[in-house]
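Q: Show me how the following folds:
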Amino acid sequence: MIVGRPTRRAVVTGAAALAPALAFGRQRQAPTRNGAEPPPIVFVHGNGDSAALWINNVWRFESNGIQRNQLFAIDFPYPLARTDDSKPQALRSSTDDQMRELAAFVAQVRSTTHRRKVALIASSRGGNAVRNYLKNGGGAEFASHAVLCGTPNKGIVVSDTMLVGSEFNGAMPFLQGLNSGPDDLVPGVEMMAIRSDKNDKYSQPDARFVGHPGKPTGVGYDASELRGAKNVVLEGLDHRETAFHKLAFAAQYEFIVGKPAGTLFIAQEPLPTLNGKASGIAEGVYTNLPMSGAEVEIFEVDPKTGDRKSNIPVHRKTTGADGLWGPFVAHSEAYYEFVLRMEGEPATHIYRSPFLRSSDIVHLRPQPFGKGDEGAGAVVMMSRPRGYFGIGRDKFSLDGKVPPGITEGVPAVSTGKLSFDAKPRTVVAVFNNETIPTRTFPMKDNHIVVAEFTN
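A: Prediction:
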């Protein structure tokens, strides 16, 4: 991957989503440059996402001496934005909804940690919630830093004809209100924005990524910048990578702690304890609500073939009201297959790279079948939740091929899919230095396979 180091340094107020903090072990808290203890950090996810996307950021902060019980990630129950922010829409949230939920979450973090202020790190839409909380929800009193990563601060479009009523339209009331002052600063809060140079699909002068190719959006490549704040440009990174790439972490850490990170690598734990939540789909929309009655099995698999080492799972649980499928003590060099069975959805087989550290945000979602899957013997998908696939920038393949739908130019697609016959076989997914082996399962028996990249 071709990336550049930050061209400018910026103050980071991170907005994040909260998940229960499990204190596995104790390490000495990393002091800031002036010797003070850094604030607790709250991670805020983006549109349609969950706390699970922050796992690498959390691990890197831990690897640099920030205690696990000072790192929190929120799960907005309804993560998708309304089409029109002013009109109720089932299973979707308004800007007011997310502001209230973030305020409650920060209050919980402050009570848990006995600290007056937190640092906020946000991805994409999460930055809208952070800015709204700081400016209109009383959050400036309780935040020391805010870091917004790929947040469309000027909007995805500024238009009277596209995305009318959307919180992502710079001509609509929400962003008009946030951007009404001479700058985007909030008194008392150190603020930083991290953006791509030209690779953010939502900061483009052409509206092809919002369904209107050839039409001007009214914004440019700098749509994610904050006026008056510190702005960091990370060359070559895509929309999601501005939050989750290791270079984004480096900027986040230095802004909050006041000195460069000691390492960008993740320190390995031999026996990480894993947990997370099973959540589902309602009317075709993902939510972050916990699902009870979901069956989760975990199998250790061969790192080359994906074959199960035993037909007896190393972990099995039916979730309760909290949706939690763990805890499970893993081996940090082992490859695992997670099988999620949920009423009304395909049995989803999720293959992952080894888990290097403990985490309680290993959330699981079912994967529905898509158009064109009907005639397949088996379906395998590769998924990159923390970034997109860039032809020419990245090395990636599924069964040795580039799946259809991934195009050249600005990285804009995070999944790829291939169909196979019903005969069981190994299918290998590759993204740069990460290789995940999977096994096919017959679609006629309601099975779908996902290779989920960590990086």
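Q: From now on I want contacts and neighbour counts done on CA atoms only, so please keep to that.
A: OK.
Q: Identify the residue nearest the residue most central in space within the chain in space, chain neighbours excluded?
A: Central residue check for the chain by CA atoms, centre = their mean: the C-alpha nearest the mean position is that of Leu53, 3.0 Å away. Nearest non-adjacent residue to Leu53, counting by CA to CA, 6 or more residues apart in numbering: Arg386, 6.2 Å away.
Q: which residues in the stretch 201-350 of the chain form helices?
A: 241-244, 246-257 (DSSP state H, counting those that start in this stretch).
Q: okay, now Leu185: neighbour count?
A: As a burial measure, Leu185 scores 20 neighbours (other CA atoms under 10 Å).
Q: My error: substitute Glu297 in the last question.
A: Neighbours around Glu297, by other CA under 10 Å: 18.
Q: His349 is in contact with Val449, correct?
A: Yes: using CA atoms under 8 Å as the test, Val449 is close enough to His349 to be in contact (4.7 Å).
Q: after the longest helix belonging to the chain comes which helix or strand?
A: Among all segments of the chain classified by DSSP state H, the helix with the greatest residue count is helix 95-113. Sequence-wise, the next helix or strand downstream of helix 95-113 (DSSP states H and E) is strand 118-123.
Q: this one next, for a side-by-side:
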Amino acid sequence: MKTMIRRAGLVAALLCFFAACAGDSQTATDTSATDTNVEVCDSNRTPVVMIHGFLGAGDNYGWHTMRFTANGYCPESLFVFDWNTLEQTDQSPDLAAFIADVIEETGAEQVDLIAHSAGCALSYAYLGAEENAALVRRFVYIDFSPQESLPGPDGEVTTLALWAESSATFPGEDPDAEPVPREIPGAENITLPGSDHYSVATSEDSFVAIYSFLNDGEEPQTTAFVSEDEVTVAGRAVSFGENAPLAGGVVEIYTYDPQTGVRSDAGPVYTITTDEEGHWGPIQVEPGVHYEFWVQPLGEGEMAVHYFPAPFVRSNPFVYLRTMPPPTSFAGLLLGILPRTAEGANVVVFMQTRVLNAATDDLLIDGHQVATPEVASIDKSTVALFLFDSNDDGSSDLTSVGLFEQFPFLNALDIFFSADPQRGIAVQLNEYQLTVPSVPSEEGAMVLMLP
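A: The predicted structure follows:
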């Protein structure tokens, strides 16, 4: 077992080891991709700042980050900006401070800015100031409400607007309203065939469009996640929706058998304490091995989380571990209804690259078909599906939980899973299959990160 406590000096040394000392160490508030080991990269490329949308976090860009590094971007030139998506105040000053730090750290004169969904509104607010617009070379606007003009006080920011084919309306809008033209006048407007509101920001086609726009029409050499013999991962532990960092939290990392769902008898391969900004790692992992991340918060009454990501094949600095917000928070009021018992398990299906679609997906959890039209029709844009015994009756009636329907991207079904670590819970999403340990809900919620 390896115990790691992240401190600024230690992190700088580790980053230099894994990234060949390609740049200065990151500040406490920055989240950059410096944690990876990559091929030879071009340090002259413009730094990229990526902004997630509502209920999102920096890991929404983990897939594109791996594609960027596979195409010659230096890890230390890639950044994500995490923000509280449930906060109603203007957070553009925070974004301005973040971009100023990126420019100071990298020595660049400008950045390229990418935003998805509600992150686009935040970006437009930021770019409304002349001094901010001057710092952005190119802007990628991904699937939010159409705008009347380009960003910037005089519409001066060169912009690519990517639109999802399936988003006739946006989450939260009136589906019966007359459709608004999907465009920003003066921008390069592209609708990606077959895309949904989430995949338009994560798919291979999305990356090709973004990369070509940022690189004067040049297409990427690859859109695949080029495998590496030595894989390192790192990220942050932050609360769901609010992205408040988990400071001083303990993360235990285990391996398990994906055929049986049984943990290795050897105990945790790593035990990590998160730093004051929720950062953890970097750590080296075995390619293709199945890992469980057990995140243990410090606050009284807060629920632990057991994360089950897909096996890693390439270094990724943006592996996020979302914690359940405390009961006193807005999101905590919703998630506080999850039961905590020794007999049952809480399972959360989290789609990493697209929405769950009942028309095209078969999702079997412990033998139950959960990709039903009631919770996974394409217009619902379901990214996270909560499965738990909402009736507290020890049975599964597969009815939807109405409270979750009030939130975009979320849904829930009543299902009882017996908490038996020796039995495991079988998971099958189309061709992707595995069995995960069945964790009693009193020990935390299970989050299945499905590709």
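Q: Please state their TM-score.
A: Remark: TM-score between the superposed chains equals 0.76 [TM-score structural alignment, normalised by the length of structure 2]; 378 aligned residues with a CA RMSD of 2.7 Å.
Q: Give me the angle between the longest helix of structure 1 and strand 118-123.
A: Between the direction of helix 95-113 of structure 1 and that of strand 118-123, the angle (axes from the mean of the first three to the mean of the last three CA atoms, to 10 degrees) works out to 140 degrees.
Q: chain center to helix 95-113 of structure 1, what's the gap?
A: Here the centre of helix 95-113 of structure 1 is set off from its chain's centre by 19 Å, with CA atoms, centre = their mean, to the nearest Å.
Q: Which secondary structure elements does that helix sit against?
A: Secondary-structure packing of helix 95-113 of structure 1 (3 or more CA pairs under 8 Å, 6 or more residues apart in numbering; DSSP states H and E): helix 125-136.
Q: so the following helix or strand past the helix it packs on matches what in structure 2?
A: Following the chain from helix 125-136 of structure 1 toward its C-terminal end, the next helix or strand by DSSP H and E is strand 143-149. Against structure 2, the aligned range for strand 143-149 of structure 1 is residues 136-142 (TM-score structural alignment).
Q: what's the mean deviation for that stretch versus structure 1?
A: Its matched residues in structure 1 lie on average 0.9 Å from stretch 136-142 of structure 2 after superposition (mean CA distance after the TM-score superposition for structure 1).
Q: Show me which residues of that stretch are buried.
A: Buried positions in stretch 136-142 of structure 2, judged by neighbour count with 16 or more other CA atoms under 10 Å: 136-142.
Q: Those residues into CSV, with extra columns for distance to Gly278 of structure 2?
A: What follows is those, written out as CSV (distance: CA to CA, whole Å):
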residue, distance to Gly278 of structure 2
Val136, 28
Arg137, 30
Arg138, 30
Phe139, 28
Val140, 28
Tyr141, 28
Ile142, 27
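Q: from the residues you listed, which is closest to Gln369 of structure 2?
A: Looking at the buried residues of stretch 136-142 of structure 2 and their distance to Gln369 of structure 2, the nearest is Ile142, at 31.5 Å (CA to CA).
Q: can you give me the strands for the stretch 151-300 of structure 2?
A: Using DSSP state E, counting those that start in this stretch, the strands assigned to the stretch 151-300 of structure 2 run over residues 158-164, 188-192, 231-239, 250-255, 270-273, 279-285, 291-296.
Q: Would you format these as TSV with distance to Leu14 of structure 2 included?
A: Supplementary listing: these in TSV, determined by distance: least, CA to CA, whole Å:
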stretch	distance to Leu14 of structure 2
strand 158-164	36
strand 188-192	39
strand 231-239	11
strand 250-255	18
strand 270-273	14
strand 279-285	7
strand 291-296	21
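Q: wait, Pro366 of structure 1 sits on Gly280?
A: Yes: counting by CA under 8 Å, Gly280 is a contact partner of Pro366 of structure 1 at 6.4 Å.
Q: Please report the distance of the nearest residue to Ala334 of structure 1 once chain neighbours are set aside from Val362 of structure 1.
A: Spatially, and ignoring its direct neighbours in sequence, Ala334 of structure 1 is nearest to Pro354 (5.3 Å; CA to CA, 6+ apart). As for Pro354 of structure 1, its distance to Val362 of structure 1 is 12 Å (criterion: CA to CA, to the nearest Å).
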